[in-house]
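In: mind looking at a prediction? Sequence and model below.
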Amino acid sequence: MKATHSLRPLAALLALGLVAGTALADTAPPARELADTMAMLRHAIGVPTVQGRHQVPALAAYLADQLKAGGFAASDVEIIPVGETAALVARYRGTGHGKPIYLSGHMDVVAAKRADWTRDPFTLVEENGYLYGRGSADMKTAVVVMVETLIRLKREGFKPGRDIVLLLSGDEETDMATTRELARRYHDAEFLLNADAGGGTLDPATGKPVVYEIQAAEKTYADFRIGYSSPGGHSSEPSPDNAIYRLARAIDKVAAYQFPVMGNAITLASLRATGAHTPGALGAAMTRFAAHPGDARAAATISADPAYVGQVRTTCVATMLQGGHALNALPQSASVNVNCRIFPGTPVASVRDTLARVMDDPQATITTLDPPPVESPASPLRPDVIAAVTDAVHARFPGVEVVPGMSAGASDSMYFRNAGVPCYGVDASFTKPDDTFAHGLNEKLPATELAAGLAFWHRLLTRLAE
């Protein structure tokens, strides 16, 4: 591992939060906690927990050791091997009052090539007020913040009424096998708080807080393979029965189709709040649609924006192609993967049927790929969760609007929602839109969000688990 750039002194890091307009002075974590979290994050970023590199168990073992050194009994910390990866579970025992609270996150990250990055993706670097490294935003910072918060609560002698159970998966970015195993074992909770969803938005021009979103729903993820076959033959004897041509025509039809406009209480509340702070025609359309979901012109404007089309429709998009077997032969087969993000309440089978109807070609085969899609019902908007999250947000940014939201992507929560556990995405971070480059090059997170996250989770858990 390369040596990191020297990190700012702790006082300077806290000062960054104050410069950003936060109220960290009232809820700032102890210097020891901040230093320990930085050290833990430096180690976590340095472990390349990418699929196929067999490093998730190493990070799980490191975090388990941190928890045990911080006061957790060995019997309350478990590593669950699943193939080449693993999950980590830690139970903070309460006094037996009610069902437990689950905390959710994932230890794995998306692959990153050193040659493509400005800095080593697996070395924590602090520059220009940001923490750079694969996992800084998605989501090793949040993972170590939750771990350190539980250690701090142990150190302070906090006695929760409910058990707090930390559930860290090891392949959320890929197969989600550890997520399925965790949901199979742990599905009897009052609710789950997921640090991998929700969060605050900063105005891109001023850097001021705009809105905080609690993720209360997410779309169902499904992959369909659409395939064609044909006899093939010599390329010098072209035939109209060409699997690639037929597939191309089917793809064009799928690309041109838009699923019906949809909305629910969660998405309408989110669009109403976002629209109030979004300039131009897009913001006006959000406001109109939130008030009148039947407004077709407003829906069309929202649908034209890639960042928001998923808030008003099911979406399906071609992502991978396969076809042919030789440069000088007619193709015997061709296929495309179509990835769909399905609106809550819409059956997966109905989306498959819609694709078949749109292509209108009985010779096409449509296969639902493994793992089988998991339909994820929206979670009820619990007043206690909303109030506690609002309190934690307002401790930093008084008066910022807190609204429910729906993720267009998928998270570990979908398996727990499917098992009947209400789930809420409550990422502590406030960031500018498209500023973190999660899953992309040079991933980063504002350095202020480390201290802010520690203050947020401490305040949230002491209120909800008391």
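Out: Yep, it's here.

In: all contacts plus neighbour counts: C-alpha atoms, from now on.
Out: Will do.

In: who's in contact with the nearest residue to Ala64 once chain neighbours are set aside?
Out: Nearest residue to Ala64 in three dimensions, chain neighbours excluded: Val77, at 6.4 Å (C-alpha to C-alpha, 6 or more residues apart in numbering). Applying C-alpha atoms under 8 Å, 6 or more residues apart in numbering, one finds that Val77 lies in contact with 64, 67-68, 88-91.

In: how close does Pro204 get to Asp427?
Out: From Pro204 across to Asp427, the span is 19 Å (C-alpha to C-alpha, to the nearest Å).

In: for the two, indicate the residue with more neighbours.
Out: Asp427 (23 against 14; other C-alpha atoms under 10 Å).

In: can you tell me the element the more buried one falls in?
Out: For Asp427, there is no host helix or strand (DSSP states H and E).

In: and it, how far is that from Tyr245?
Out: 46 Å.

In: again, but for Thr267
Out: Distance from Thr267 to Tyr245, by C-alpha to C-alpha: 39 Å.

In: neighbour-wise, which of the two wins?
Out: The neighbour count for Thr267 versus Tyr245, taken as other C-alpha under 10 Å, is higher for Thr267 (22 against 14).

In: report the next helix or strand after the helix or strand containing the more buried one in sequence order.
Out: Assessed by DSSP H and E, Thr267 sits inside helix 265-276. Where DSSP H and E defines the elements, the next helix or strand beyond helix 265-276 is helix 280-291.

In: take this one as well and set it beside the first:
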Amino acid sequence: MSSPTGLDPVPLLQRLIRIDTTNPPGGEGACAELVRDVLAEVGVASRLLGSHPGRPNLVARFPGRGQAPPLLLHAHSDVVPVTGQTWTHPPFEGRLVDGHVWGRGAIDMKGGLAMMVAALLRLHTAGERPAGDVILAVVPDEEDGSRAGAGYLVREHPELFDGVRYAIGEEGGAGVELGGVRLHPIVVGEKRACWLRVTLRGPGGHGSRLSPPGTPMGQLAHVLSALTGARLPRHLTPAVDRMLAALAGALPDPLAGSVAALRAGRDDAPPAGLPQSEALLLDSLLRHTVNPTIVRTTEKINVLPAEITVDLDGRVLPGAYTKEDFLGEVRDRIGADAEITLLLEGSRVDPDRIPEPEFGAFYDTMADILRKADPDATPVPMVSPASTDARLFAQLGIRCYGWLPMKVPAGSDYRRLLHCADERIPVESVRFGTDCLTELLRTYPPATTRDSGG
């Protein structure tokens, strides 16, 4: 008798990549059906439910021993487009080349989905039951707003997650090397989107003549200059404070001293000696951020436009910060009278219902698993500058963590491949992550007084 399909995450990942779930338009139904069929091979029932034809959510429940609250594993099956990208290997063939699985979604996040399914099936086929029930939610639409995916489940079927205290999703875990030290981030919080539109109005005219004072084009120059690379005021949140403390303790000098100075506020500049991408990441976690991304105006070259709009991608730190706090900081840069429209505000967790990120027994379990699986590395808490479906599941009172462990070769940075050409993941990283997730399912702590906020 052959082994169940999903026990090895690598061929499962290849099959998932071969299903083109580019969003938009999505078409994630075949992906959900594949997972349903893989689970059915070992007698695990699942439900497909949703409001958009061809874009169902899959929800399956693995019974536990009743000694802990249910645990949620959530993964999205959609991927971003490959339009305009040049790939070494086709993005939807899931080829195995040079010890890597290549293809769109290898990291974000069909690789994580394959790990979750394989870890669950390992326990199930071995007859093992975790401390509490484990719920697997495979959702569409994370890359384009989550309305058909996690948003639908939270809005229409919250009862499916009754009693869930902890959730595991994307973002954390992928090994990062700084100063010769390998780090394993555990995401404990994330920023939320606050997208804005600035409208600039003024005198227009014919492009053949000198422009009058106060034109929208002149105003545009001020807005772009004020906001491009803008470092808004510093706010040190408890989670980022703990992250910086862990980094300072793990990194060698003089880098450790620079991070410590940043944490203490003695130096508000990004630490010298870090790669630019990592320095900008740390800087982004100490403040709200805003970036001009889209400018719209007339398409006539001989017309001085009377109106221009500038769309801003704003990200607000987790915690009790409001959109009014953020808008005030933006207005301080571009002028109090600027005409600003709120386009979108990401789901904000009620601080009275969901406190700051928790560093109790569950977090400690994840960190301990990483230390044992990769003794030369250091687990560190992390706040993500972006947002995931965790922002939605958190509304149900669930403590959400980003934790998909991937031990990657020294000197590599696979995170830069997210949303880019040649996205790929080492085979051994997929198997390492599956081993870690399997161990978490075996050992995550029962509900005891050991759990504490932090």
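Out: Perfect, I can see it now. Just so you know, these numbers come straight off a predicted model, no measurement behind them.

In: quick TM-score on the pair, please.
Out: Here the TM-score for the pair of chains, by TM-score structural alignment, normalised by the length of the second structure, is 0.85; 429 aligned residues with a C-alpha RMSD of 2.9 Å.

In: returning to what we had before: please convert the buried members of the contacts of Val77 of the first structure into ChimeraX selection syntax.
Out: A single ChimeraX command selects the buried members of the contacts of Val77 of the first structure (16 or more other C-alpha atoms under 10 Å):
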select :64,67,68,88,89,90,91
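
In: which element is Glu33 of the first structure on?
Out: helix 31-46.

In: which bit of the second structure covers the helix or strand just after that helix?
Out: On the C-terminal side of helix 31-46 of the first structure, the nearest following helix or strand under DSSP H and E is helix 56-69. Counting by TM-score structural alignment, helix 56-69 of the first structure lines up with residues 28-41 of the second structure.

In: now swap in stretch 385-398 of the first structure and tell me
Out: With TM-score structural alignment as the criterion, stretch 385-398 of the first structure aligns to 362-375.

In: end to end on stretch 120-139 of the second structure, go ahead and measure it.
Out: End-to-end distance of stretch 120-139 of the second structure (C-alpha to C-alpha): 17 Å.

In: likewise stretch 269-280 of the second structure?
Out: With C-alpha to C-alpha as the measure, stretch 269-280 of the second structure spans 10 Å from end to end.

In: buried set for it?
Out: 269-271, 274, 278.

In: with stretch 94-107 of the first structure instead?
Out: Neighbour-count burial for stretch 94-107 of the first structure, counted by 16+ other C-alpha under 10 Å, picks out 94, 100-107.

In: okay, those in CSV with distance to Leu369 of the first structure and secondary structure next?
Out: Shown next, in CSV, are the buried residues of stretch 94-107 of the first structure (distance: C-alpha to C-alpha, whole Å; DSSP: H, G, I helix; E, B strand; the rest coil):
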residue, distance to Leu369 of the first structure, secondary structure
Gly94, 42, coil
Pro100, 34, coil
Ile101, 33, strand
Tyr102, 30, strand
Leu103, 29, strand
Ser104, 26, strand
Gly105, 25, strand
His106, 23, strand
Met107, 25, coil
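
In: turn those into TSV, columns for distance to Pro404 of the first structure.
Out: Putting the buried residues of stretch 94-107 of the first structure into TSV (distance: C-alpha to C-alpha, whole Å) gives the following:
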residue	distance to Pro404 of the first structure
Gly94	29
Pro100	23
Ile101	19
Tyr102	19
Leu103	19
Ser104	18
Gly105	19
His106	22
Met107	26
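
In: what is the nearest of those residues to Asn339 of the first structure?
Out: His106 (22.3 Å; C-alpha to C-alpha).

In: list the contacts of the alignment partner in the second structure of that closest one.
Out: Matched by TM-score structural alignment, His106 of the first structure corresponds to His76 in the second structure. Residues near His76 of the second structure by C-alpha under 8 Å, 6+ apart: 109-110, 113, 138-142.

In: now Lys253 of the first structure
Out: With contact taken as C-alpha under 8 Å, 6+ apart, Lys253 of the first structure is in contact with 358-359.

In: over to Gly129 of the first structure?
Out: Counting by C-alpha under 8 Å, 6+ apart, Gly129 of the first structure has contacts 16, 446-448.

In: for the stretch 351-454 of the second structure, what spans make up the strands?
Out: In the stretch 351-454 of the second structure, the segments counted as strands under DSSP state E, counting those that start in this stretch are 377-384, 399-402, 424-426.

In: so how far is Thr27 of the first structure from the nearest residue to Val400 of the first structure once chain neighbours are set aside?
Out: In space, and not counting its chain neighbours, Val400 of the first structure is closest to Val211: 5.8 Å by C-alpha to C-alpha, 6+ apart. Val211 of the first structure sits 20 Å away from Thr27 of the first structure, going by C-alpha to C-alpha.

In: those two - which one has more neighbours?
Out: It is Val211, of Val211 of the first structure and Thr27, that has more neighbours when counted by other C-alpha under 10 Å, with 23 against 17.

In: can you tell me the SS state at the more buried one?
Out: Recorded secondary structure, Val211 of the first structure: strand (DSSP: H, G, I helix; E, B strand; the rest coil).

In: list the contacts of the aligned partner of it in the second structure.
Out: Aligned by TM-score structural alignment, Val211 of the first structure pairs with Leu183 of the second structure. Applying C-alpha under 8 Å, 6+ apart to Leu183 of the second structure gives the contacts 175-177, 377-380.

In: do you know how far Leu183 of the second structure is from Asp376 of the second structure?
Out: Leu183 of the second structure is 9 Å from Asp376 of the second structure, by C-alpha to C-alpha.

In: Gly151 of the second structure too?
Out: Distance check for Gly151 of the second structure against Asp376 of the second structure: by C-alpha to C-alpha, it reads 39 Å.

In: picking that back up, for Gln66 of the first structure, see how far away the residue nearest to Ala64 of the first structure is.
Out: 10 Å.

In: again, but for His234 of the first structure
Out: Taking C-alpha to C-alpha as the measure, His234 of the first structure falls 64 Å from Gln66 of the first structure.
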